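*Asks:* Below: sequence and its predicted model.
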Amino acid sequence: MLVIFNIILVVLLIWAAVHDLRTRLIPNRIPALIVLLFLPAALLGYVPQWSTHLLVFGIVFAITATAFALGWMGGGDAKLIPAITLWAGPQHLVLFLLAMALAGGLVAATMLVLRKKSQNTPLGPTGGQDPAAAQDGSAAAYTPSVPYAVAIAIGGGVFLIQPVLNAFGAVLWPVIGNGV
């Protein structure tokens, strides 16, 4: 049954990544569904020590909400990351964050290469222009945005696939253990 929950989570993460790639937005319903899916999993006993998962979720949500308030990250990212950490819990938090950070670097590097390749292609939700520059009549500057849901999805996928790989004797992160 845990495999079914993991498959649903992977589908939701793919949905978030594709939507973010297309629109640079993550629909609120995706993190909401991820959080709501946690409830039956915890009630059915598939999430041992679920209270520690809630604690991790609360801490990460406070951090990402602060980062959003300071303009350091988008609102969708600030909701999707804690939703996934709810599932990761303390057992898989480091694996998730490490995989997400590495994937985020690759996504950002890819965006820079694409920007360099085609300076005429808008990258951001504002059509590639800085709204302030466009209003005062100056030359519009590009405002690249990074579809970070792709990195979040990769990070989530890495820790979700770990129990399956462990069953076959492969270990991505030796310290983590077997499953959620």
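*Replies:* Sure thing, it's come through. Only a predicted model underlies this, so the values are computations on that prediction, with no experimental measurement involved.

*Asks:* rest of the way, CA atoms for contacts and neighbours
*Replies:* Noted.

*Asks:* This structure: strands as residue ranges?
*Replies:* Remark: no strands are assigned in the chain by DSSP state E.

*Asks:* Helices of that one, start to end?
*Replies:* All helices of the chain, identified by DSSP state H, fall at 2-23, 29-43, 50-69, 75-117, 131-135, 149-167.

*Asks:* Make JSON lines from the ones you listed and add mean neighbour count to it.
*Replies:* Formatted as JSON lines, those follow (neighbours: other Cα atoms under 10 Å):
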{"stretch": "helix 2-23", "mean neighbour count": "17"}
{"stretch": "helix 29-43", "mean neighbour count": "16"}
{"stretch": "helix 50-69", "mean neighbour count": "17"}
{"stretch": "helix 75-117", "mean neighbour count": "19"}
{"stretch": "helix 131-135", "mean neighbour count": "12"}
{"stretch": "helix 149-167", "mean neighbour count": "22"}
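
*Asks:* also this one, for the comparison:
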Amino acid sequence: MGRYFWLLFALLAGRFGIAQSADSSMAITFTGAINLPLAMKPMHALAMEAWKVSFGREPGAAIVLNDADKGVLEATAHFNYRSAKLNGREETMGRVSYRVRIRSENGTCSVGVTQFKHQGNKAALRGGIDLGLVTVSGPPLGRTPGLSPWGAKNILAKVRARSRSTADRVIRAFVAAMQATASDR
């Protein structure tokens, strides 16, 4: 009898399908690119100039790797986050750090902003609540002591939206600075 149950289950699952959820464990990533008629090294120099007036103005901005021969620029920065909700407001207040990777090639420069990571307020009375890596969708990857699963998912959605707006704003500023600097030359 049990064998027929599993056979029926397999047939129904194959016929109607079992919905698979999107992989929510992937880090959220934002990208942008600009095409200019420049070789790799002049493109990298232009990216360095654009860096100063876009990503370089963000809080905690620091260049981690600058390799002009390979056309790679890697950096980190962060933004401060404070929840509008009263639930866990003081504990989740903190910073969201992220990584920037700029790759210059012949004729194109691409930029990626990824690995957004939330760190809570360690000075809070009950200690900080870290939501960890900001993922594409779904709840936080780890357990969040001090917050209900619904509250953690809701706050992570707000952090995700803020990450999206910050990345969009800074990528647009970078691309605009690249265009403006290239037109001046």
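*Replies:* Arrived safely. None of these values were measured; they are calculated from a predicted model.

*Asks:* care to give me the TM-score?
*Replies:* The TM-score (TM-score structural alignment, normalised by the length of the first structure) is 0.28; 91 aligned residues with a Cα RMSD of 5.6 Å.

*Asks:* What residues sit buried inside the helix or strand harbouring residue 150 of the second structure?
*Replies:* Using DSSP states H and E, the element containing residue 150 of the second structure is helix 149-184. Neighbour-count burial for helix 149-184 of the second structure, counted by 16 or more other Cα atoms under 10 Å, picks out 151-160, 162-164, 166-168, 170-171, 173-179, 182.

*Asks:* ok, now which ones touch the spatially closest residue to residue 79 of the first structure that is not a sequence neighbour?
*Replies:* Spatial nearest neighbour of residue 79 of the first structure, chain neighbours left out: residue 31 (6.2 Å); criterion: Cα to Cα, 6 or more residues apart in numbering. Residues counted as contacts of residue 31 of the first structure (Cα atoms under 8 Å, 6 or more residues apart in numbering) are 79, 80, 83, 84.

*Asks:* same check, this time on residue 50 of the second structure
*Replies:* So residue 50 of the second structure contacts 174, 175, 177, 178, 181 (Cα under 8 Å, 6+ apart).

*Asks:* The strand or helix carrying it versus helix 149-184: what angle between them?
*Replies:* According to DSSP H and E, residue 50 of the second structure maps onto helix 40-53. Interaxial angle of helix 40-53 of the second structure relative to helix 149-184 (axes from the mean of the first three to the mean of the last three Cα atoms, to 10 degrees): 120 degrees.

*Asks:* Buried ones in the next helix or strand after helix 40-53 of the second structure, by neighbour count?
*Replies:* Moving toward the C-terminus from helix 40-53 of the second structure, the next helix or strand (DSSP H and E) is strand 62-67. If you call a residue buried by 16+ other Cα under 10 Å, then strand 62-67 of the second structure has these buried ones: 62, 63.

*Asks:* Can you work out which other helices and strands pack against the next helix or strand along the chain from strand 62-67 of the second structure?
*Replies:* Counting by DSSP H and E, the next helix or strand C-terminal to strand 62-67 of the second structure is strand 72-81. Where contact means 3 or more Cα pairs under 8 Å, 6 or more residues apart in numbering; DSSP states H and E, strand 72-81 of the second structure is packed against strand 62-67, strand 94-105.

*Asks:* try 10 Å this time
*Replies:* helix 40-53, strand 62-67, strand 94-105, strand 108-119, helix 149-184 (3 or more Cα pairs under 10 Å, 6 or more residues apart in numbering; DSSP states H and E).

*Asks:* one step back: for the helix holding residue 50 of the second structure, buried residues please.
*Replies:* 40, 41, 42, 43, 44, 46, 47, 48, 49, 50, 51, 53.
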